[in-house]
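Undergrad: Structure here, sequence nowhere to be found:
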């Protein structure tokens, strides 16, 4: 099957990781796979048999989008593409226009809790929609086509297991974009009342627009020796294996690939009480977004360290790719 994925870029993030993993698994299974994006550092992580086309499918400009659609429609006809698979809102518009011109069906995956507005119009016109969680499907239901399915994310085997270092401070970990949606600003505020305790550290792996503001906040609180900004990391599973607890203070979430990786590694987690997280975690790991509650829970995690909680292992990338492939051909 000739499959084409469209997404804004391949810098860093959950959607980007999902597409890299899915496209690479499809290529390993014998499909001819192309990824169209604005480019980025994760292009190099695609399987060698995946073709990458750099194109401005991230720009919110109708003229640019139309030009991209015409180019892609020509490629679709000349190369005999079987399906277009869009992974964000702007690429969904371009996939819709490309499909209209070329006749190639297009599928969308809904990865997050999107704002419900006219920007989602292409989703209604898709030949099918995949939602990464029931929470996403319930939220966006009125903007989805008749043929819609929940297909849970799969992840590669992380290759490591939870083995935190004995002795030393309790090590918390946050992995994600440094944005308000991911709640990193809230998390640092929750740590401030614990400034007098010397028995913890927080590692922050990720980049984003809040980084400078957060660094200043940490420095002004005198916590520069305990809260470390690691920047982008491609060894997330290794970081998880060496941490005592991974934190997910998201204000909104579609599914959470890092959460699934943490569970696969066996790392204990604390997460905000969101519908998407409720599909994966039980009440012991979920707490409301109240700073005092988080501070108390963080302190309790230090004083009473958890063992990894028994959970069903996350599904494999192969199983997810098979289900996606079946969705492509089901009418």
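TA: Sure thing, it's come through. Owing to the predicted nature of the structure, the values given are computational and were not obtained by experimental measurement. Residues are numbered from 1 along each chain as shown.

Undergrad: can we go C-alpha only for contacts and neighbour counts from here?
TA: Noted.

Undergrad: and the gap between the residue nearest to residue 231 when sequence neighbours are not counted and residue 314?
TA: Spatial nearest neighbour of residue 231, excluding adjacent residues (Cα to Cα, 6 or more residues apart in numbering): residue 206 at 4.8 Å. The gap separating residue 206 from residue 314 is 23 Å, by Cα to Cα, to the nearest Å.

Undergrad: Check residue 90 too.
TA: 30 Å.

Undergrad: Pick out whichever of the two has more residues nearby.
TA: A side-by-side neighbour count of residue 90 and residue 314, using other Cα atoms under 10 Å, places residue 90 first with 23 against 20.

Undergrad: Is the more buried one in a helix, a strand, or coil?
TA: Residue 90 falls in the helix class when you classify it by DSSP: H, G, I helix; E, B strand; the rest coil.

Undergrad: what's next to the helix or strand containing residue 327, contact-wise?
TA: Take DSSP states H and E as the rule and residue 327 turns out to sit in helix 317-329. Residues outside helix 317-329 that contact it (Cα atoms under 8 Å, 6 or more residues apart in numbering) are 21-22, 25-26, 83, 107, 151-156.

Undergrad: From the residues you listed, list just the buried residues.
TA: By neighbour count, with 16 or more other Cα atoms under 10 Å, the contacts of helix 317-329 hold 21-22, 25-26, 83, 107, 151-155 as buried.

Undergrad: Between which two of those is the distance greatest?
TA: For the buried ones among the contacts of helix 317-329, the maximum inter-member distance is 22.9 Å, found between 83 and 155 (Cα to Cα).

Undergrad: what about versus this one:
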């Protein structure tokens, strides 16, 4: 890792929630701890307070607003890059990447180095192609790397860097169990979850996250004589009322509604996972990574998930017993019953740790900063 002081500007639409936003804070914290300058440009959000508390500087600019007027922010962003003497500009989303790219084009040499992270499987096309026009393209999984190479054939593979997201072992410690007081409060709040093994699906309230599959799984276990409870953690969100009603109706139709709880997002995800018998990851579409998989395994909790996308990669590498073919309802119930009865042992993580992700990213920054900053082509 370089010993030279770096000024790194990360570009992200907003700082409300999500994997890219969490990674932004984690890299900002690592930069500060290493003695570098960390700046984040975004429209703001609830995570700004934490970002600033951890030593980064936040500059509010609505660089994620999908409007032609957003292009008028390029001069302001260019001034920010000049004022902060940026060595690295790191964009984590497509529209901020376009603004960053245009801002860099207007800077005289030496220009900052440009880095992008492809966090998801963006729709192929001209608009998404900006993520492949940087000096280095961070891919969060092999699936993402293959996606970039397949759809942007002019991309030099040497510019792609695989840096999986990582889990903080201090936040999700191996074998963690919540205090008795928390456990008592939780089951008093949700008495219908008490008295049987708890299956938890932590995911936003969108159809692709597999909530329907989870309810069907609970019903299938009931038919098999396996008693269980189901928590759809985080699915009850503003604007998703109709979807939640559909899920509640489905649970009633299967006669399992008394054993299903649907909650809004909560801050005690670690504790909920820790008291769960099984963590579910049933996204019906391929996920680019699957952070809840490594969070659960970091806590020493078994994971059951569909073997496709980034989730399939993680399960193959870390917990093969938890893999099920996507959409195979019978196999899903069979494997769930097996894991509930006798789950294979889980070892402490030696990969996919937060420190690994932070170290690899800062090392990349240092390697780029050590190279001459010359006028680059517009790719």
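TA: Ah, there it is. These numbers come from a predicted model, not from an experiment.

Undergrad: picking up where we left off before, sort out for me which of the contacts of helix 317-329 of the first structure are in strands.
TA: Of those, the ones assigned to strands by DSSP state E are 83, 107.

Undergrad: can you name the two of the contacts of helix 317-329 of the first structure that are farthest apart?
TA: 83 and 156 (24.2 Å).

Undergrad: For the stretch 1-150 of the first structure, just list every one of the strands.
TA: 2-6, 32-37, 51-54, 83-86, 106-110, 128-131, 148-150 (DSSP state E, counting those that start in this stretch).

Undergrad: quick one: the second one aligns where in the second structure?
TA: The one in question is strand 32-37 of the first structure. Mapping strand 32-37 of the first structure onto the second structure (TM-score structural alignment) gives residues 37-42.

Undergrad: And for the matching stretch, what's in contact with it?
TA: If you take Cα under 8 Å, 6+ apart as the criterion, stretch 37-42 of the second structure is touched by 5-15, 24, 28-29, 31-32, 55-64.

Undergrad: Can you select the buried ones from those residues in PyMOL?
TA: Per 16+ other Cα under 10 Å, the buried members of these correspond to this PyMOL selection:
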select buried, resi 6+7+8+9+10+11+12+13+14+15+24+28+29+31+55+56+57+58+59+61+62+63+64
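
Undergrad: just checking, what packs against the longest helix along the first structure?
TA: When the first structure is parsed with DSSP state H, its longest helix is helix 62-79. Secondary-structure packing of helix 62-79 of the first structure (3 or more Cα pairs under 8 Å, 6 or more residues apart in numbering; DSSP states H and E): helix 89-102.

Undergrad: and the helix it packs on with strand 32-37, angle?
TA: If you take axes from the mean of the first three to the mean of the last three Cα atoms, to 10 degrees, helix 89-102 of the first structure sits at 130 degrees to strand 32-37.

Undergrad: And the spatially closest residue to residue 171 of the second structure that is not a sequence neighbour, which helix or strand is it part of?
TA: In space, and not counting its chain neighbours, residue 171 of the second structure is closest to residue 270: 7.8 Å by Cα to Cα, 6+ apart. Assigned by DSSP H and E, residue 270 of the second structure belongs to helix 269-274.

Undergrad: so that helix aligns onto which residues of the first structure?
TA: Counting by TM-score structural alignment, helix 269-274 of the second structure corresponds to 236-241 in the first structure.

Undergrad: So which of the contacts of helix 317-329 of the first structure sit within helices?
TA: Those of those lying in helices (DSSP H): 21-22, 25-26.

Undergrad: Please identify which of those residues is nearest to residue 216 of the first structure.
TA: Minimum distance to residue 216 of the first structure across those is 35.5 Å, recorded for residue 21 (Cα to Cα).

Undergrad: how far away is the aligned partner of that closest one in the second structure from residue 250 of the second structure?
TA: By TM-score structural alignment, residue 21 of the first structure lines up with residue 26 in the second structure. Between residue 26 of the second structure and residue 250 of the second structure the computed distance is 39 Å (Cα to Cα).

Undergrad: do residue 80 of the second structure as well
TA: 51 Å.

Undergrad: For the equivalent of residue 123 of the second structure over in the first structure, the count of nearby residues, please.
TA: When the first structure is aligned by TM-score structural alignment, the residue opposite residue 123 of the second structure is residue 115. A count of nearby residues for residue 115 of the first structure, using other Cα under 10 Å, gives 10.

Undergrad: Contacts only, for residue 115 of the first structure.
TA: Contacts of residue 115 of the first structure (Cα under 8 Å, 6+ apart): none.

Undergrad: got a list of what residue 114 of the first structure touches?
TA: Residue 114 of the first structure makes contact with residue 140, according to Cα under 8 Å, 6+ apart.

Undergrad: can you tell me how far the nearest residue to residue 256 of the second structure once chain neighbours are set aside sits from residue 23 of the second structure?
TA: Spatial nearest neighbour of residue 256 of the second structure, chain neighbours left out: residue 219 (6.4 Å); criterion: Cα to Cα, 6+ apart. As judged by Cα to Cα, residue 219 of the second structure and residue 23 of the second structure stand 37 Å apart.

Undergrad: Neighbour count for the two, which is higher?
TA: residue 219 (23 against 18).

Undergrad: Find the helix or strand that the more buried one is a member of.
TA: Assigned by DSSP H and E, residue 219 of the second structure belongs to helix 211-223.

Undergrad: next structured bit after that helix?
TA: Next in sequence after helix 211-223 of the second structure, counting helices and strands by DSSP H and E, comes strand 229-233.
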